[in-house]
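Student: Predicted model, plus sequence, below.
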Amino acid sequence: MDSHEEQSIPILDFSRNKLMPGTSHWIATRYKVRKAMEEQGWFVAEFNGVSSELREDLLAGMKEMYDLPYEVKIKNENHKASHGYMSMVVDDYQIHESLGIDYATEHQACKDFSKLLWPQGNDPFCQSTHMYATALAGLDQTVMRMLYESYGMDEKKHSAIHSESSRYLLRLLSYRRQRNGEANTGFVSHTDKSFMSILHQNHVGGLQLKTMTDQWVGFNPSPTRFVVLSGMGLTAWSNDRIKPCYHRVVMSAEEIRYSLGFFSFNKGTIRTPEELVDAQHPLRYNPFEHDGLLRFYESYLNSLKKSSEDLLHIFCGVAQSLN
């Protein structure tokens, strides 16, 4: 990454020993979070909530998981879009593979996932995935608390609602370049249908993010750096103040890139809080069931063979008066 790219990336200190509500560091970070999210829909959190041992255990477990037979991995079924087993093949060569653990902050969900792949069980992998999901749920909730406070909302009320209504999906992903050695550009630019997403990975680069000036910058991996992205759910909740983040993966390295995607979803209905609707910000979205957006996205994708930048507005947008 060159110096220009480094300057384009907001890197915020989320060290748990420093981030105490009400302190000057908290208030300064809170301002930077809102600014970054409103201007470009993402930032990088320097976060020490995942130990190096946990990260290495999880990556080792992922490699073991991908060595399992295809017939075993496809047992990871889920009717929700992009929640179960997925793969991408180019010229008979697999360039992407991923599996998902829905409700990953619940220990039983991680245990069920482990037993699905390893009938005899895999306690270490179960523990690693659950501990990791729990740590990232804490990061997700901290970011949301900062947004509540920044918008002058009742933080305790909304934090409790967010915690109660959120479910978390942990996706375990692998990427490789094409067999002929060319860079893999199969993972096109997209935005997530989640409420918010957190990305973390091994040392192999490939993730690119769009800045406020519509420039693509590469993310320089680090064990303690987590990319926090806005999804369509956060866009609707914020009444268009926060746009969904465009990102993509371009693989050119010889090594396999292992990545962890942590996605928050609302278990029920997403609605814009009344505090975020005023004369300058008229209501943009009708309340909607989050899982309903996933179903609509899947049917829309299947019918048109492509996604749409206007998907959220098509699904639940409020018709705006011409007056």
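Tutor: Received it, and whenever you're ready, just let me know what you need.
Student: contacts, neighbours, all on C-alpha from now
Tutor: Noted.
Student: In space, what's closest to Arg225 - neighbours in sequence excluded?
Tutor: The shortest distance from Arg225 to any non-neighbouring residue, by Cα to Cα, 6 or more residues apart in numbering, is to Glu46 (4.8 Å).
Student: so where do the strands sit in the stretch 101-250 of the chain?
Tutor: 166-175, 184-190, 196-201, 207-210, 216-218, 225-230, 247-251 (DSSP state E, counting those that start in this stretch).
Student: what sits up against the first one?
Tutor: Right, strand 166-175. The contact list for strand 166-175 (Cα atoms under 8 Å, 6 or more residues apart in numbering) reads 62, 83, 95-105, 133, 137, 251, 256-267.
Student: Name the residues of stretch 219-226 that are buried.
Tutor: Neighbour-count burial for stretch 219-226 flags Phe219, Asn220, Pro221, Pro223, Thr224, Arg225, Phe226 (criterion: 16 or more other Cα atoms under 10 Å).
Student: Show me how far it is from its chain's centre.
Tutor: Using Cα atoms, centre = their mean, to the nearest Å, the distance from the centre of stretch 219-226 to the centre of the chain it belongs to is 14 Å.
Student: what's the first-to-last distance across it?
Tutor: Length of stretch 219-226, first residue to last, Cα to Cα, to the nearest Å: 10 Å.
Student: Kindly report the same for stretch 214-227.
Tutor: Using Cα to Cα, one end of stretch 214-227 lies 18 Å from the other.
Student: In addition, the following structure is provided for comparison:
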Amino acid sequence: MGSGDDGATTQLMKIAKVDLRGLQSNTMAWAEARAAVTASMAAHGYVVVVHDALDAELRRALFGRALPELYALPFDTKKSSGAFSNGPHRGYDGQVPSEVLESVAILNPVEPGNVRDFTGRLWPQGNPGFCDTIVSFAKNVLELAQTVERMTLEGLGVHEESIAWQLFSQSHTARMMLYGTPPDKETSNISLGAHPDDQMTTVIAQHEVGGLEVQVDGGRWLAVPPEPGTLIVIGGDQLTVNSR
């Protein structure tokens, strides 16, 4: 996965969107969606899905209030609060010379207590709106991620016992990223360099700004533009291992 713009290698490719809203397992609609999800994941390593995990109200709460509040905090507050462990893509990343971004992770964000503990170290007076938004988003996205993982593994012929164990045994992280503008756009306009994801899947909710690219077979980079009502699910190294 990467974010960049190299006209010689980057292509804008139309990837079919798979509508996962309101599906019930063991139905014809589920089977058709499963086939489309599996085909896209096998061919490209990712799938674009239509889903209401991030509806208009939750999107406004997340991108319009919660994340701006988080990133408006002073750097020293974020770094010294104890809420983060500074280091590459673990807890808090900020002011990293090789990257123009800030990145914040919350472990197991579907548990309200974890999010409250995280929030209390940043806002000692509390911030219930932030907590509610993050927990709601995390629960919705977890449901989506597990649906795509189940569909992909089923479509590849993995036994139900193995699928159930895999979904049950996972831990989850919500990572919120704020991309900046590279200081020298004449030499590079990449905010975050190319990198693999080591987990089962990564669900990406883009916020109206393009730049996401995914590398597919043959080394081509495909641009994945943001579209309202869609999320991108990218297969990671663990999915490759578990689907062999």
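Tutor: Sure thing, it's come through. Keep in mind the model is a prediction, meaning the values are calculated, not measured.
Student: if we can go back for a sec, right, and the strands of the stretch 101-250 of structure 1 - which one's nearest Ala28 of structure 1?
Tutor: Closest approach to Ala28 of structure 1 among the strands of the stretch 101-250 of structure 1 (Cα to Cα): strand 225-230, 17.4 Å.
Student: so where is that closest one in structure 2?
Tutor: Matched against structure 2 by TM-score structural alignment, strand 225-230 of structure 1 falls on residues 230-235.
Student: same check, this time on stretch 262-282 of structure 1
Tutor: On structure 2, no counterpart of stretch 262-282 of structure 1 exists by TM-score structural alignment.
Student: what about the counterpart of Ser165 of structure 1 in structure 2, neighbour count?
Tutor: Aligning on TM-score structural alignment places Ser165 of structure 1 opposite Ser169 in structure 2. Neighbour count of Ser169 of structure 2, defined by other Cα atoms under 10 Å: 7.
Student: where's Ser169 of structure 2 relative to Ala35 of structure 2, distance?
Tutor: Applying Cα to Cα, the value for Ser169 of structure 2 to Ala35 of structure 2 is 25 Å.
Student: So which elements touch the longest helix belonging to structure 2?
Tutor: For structure 2, the helix that runs over the most residues, judged by DSSP state H, is helix 128-155. Applying 3 or more Cα pairs under 8 Å, 6 or more residues apart in numbering; DSSP states H and E, we find helix 128-155 of structure 2 packed against helix 28-44, helix 56-61, helix 112-122, helix 160-169, strand 201-204.
Student: Show me which positions of that helix end up buried.
Tutor: 130-142, 144-155.
Student: Ok, stretch 73-83 of structure 2 next?
Tutor: Lys78, Lys79, Ala83.
Student: And for stretch 167-183 of structure 2?
Tutor: Ala174, Arg175, Met176, Tyr179, Pro182.
Student: which of those lies closest to Ala31 of structure 2?
Tutor: Of all the buried residues of stretch 167-183 of structure 2, Ala31 of structure 2 sits closest to Ala174, with 29.1 Å by Cα to Cα.
Student: now that closest one: how far from Tyr92 of structure 2?
Tutor: According to Cα to Cα, Ala174 of structure 2 and Tyr92 of structure 2 sit 12 Å apart.
Student: can you check Thr77 of structure 2 too?
Tutor: 11 Å.
Student: so which of the helices and strands packed on helix 128-155 of structure 2 gets nearest Met13 of structure 2?
Tutor: When those are compared by Cα to Cα, helix 28-44 sits nearest Met13 of structure 2, at 10.8 Å.
Student: Where in structure 1 does that closest one align, residue-wise?
Tutor: Using TM-score structural alignment, the residues of structure 1 aligned to helix 28-44 of structure 2 are 24-40.
Student: The matching stretch vs structure 2, mean deviation?
Tutor: On superposition with structure 2, the mean distance recorded for stretch 24-40 of structure 1 (mean Cα distance after the TM-score superposition for structure 1) is 1.5 Å.
Student: Give the buried residues for that stretch.
Tutor: With burial defined by 16+ other Cα under 10 Å, the residues of stretch 24-40 of structure 1 counted as buried are Trp26, Ile27, Thr29, Arg30, Lys32, Val33, Arg34, Lys35, Ala36, Met37, Glu38, Gln40.
Student: How many residues are close by Ser52 of structure 1?
Tutor: Taking other Cα under 10 Å as the neighbour definition, Ser52 of structure 1 ends up with a count of 12.
Student: Quick one: map it onto structure 2.
Tutor: Correspondence of Ser52 of structure 1 to structure 2, assessed by TM-score structural alignment: Ala56.
Student: Does the closest residue to Phe118 of structure 2 other than its chain neighbours belong to a helix, a strand or coil?
Tutor: Nearest residue to Phe118 of structure 2, sequence neighbours excluded (Cα to Cα, 6+ apart): Ala83, at 5.9 Å. Under the three-state scheme (DSSP: H, G, I helix; E, B strand; the rest coil), Ala83 of structure 2 adopts coil.
Student: From Trp30 of structure 2, how far out is Ala83 of structure 2?
Tutor: Applying Cα to Cα, the value for Ala83 of structure 2 to Trp30 of structure 2 is 40 Å.
Student: Buried ones among the contacts of strand 166-175 of structure 1?
Tutor: For those, a burial check counting by 16+ other Cα under 10 Å picks out 62, 83, 95-105, 133, 137, 251, 256-266.
Student: What about those residues, which are in strands?
Tutor: Under the assignment DSSP state E, these contribute 95-102, 251, 257-266 to strands.
Student: on that earlier part again, how about the buried residues of stretch 167-183 of structure 2 in TSV, adding distance to Leu62 of structure 2?
Tutor: Converted to TSV, those look like this (distance: Cα to Cα, whole Å):
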residue	distance to Leu62 of structure 2
Ala174	12
Arg175	13
Met176	10
Tyr179	16
Pro182	25
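Student: and which of these is nearest Leu73 of structure 2?
Tutor: Using Cα to Cα, these come closest to Leu73 of structure 2 at Met176, 14.1 Å.
Student: which residues touch the residue nearest to Phe118 of structure 2?
Tutor: By Cα under 8 Å, 6+ apart, Ala83 of structure 2 lies in contact with Gly91, Phe118, Arg121, Leu122.
Student: So what does it match up with in structure 1?
Tutor: Matched across to structure 1, Ala83 of structure 2 falls on Asn76, judged by TM-score structural alignment.
Student: and that match, how far is that from Pro119 of structure 1?
Tutor: Asn76 of structure 1 is 13 Å from Pro119 of structure 1, by Cα to Cα.
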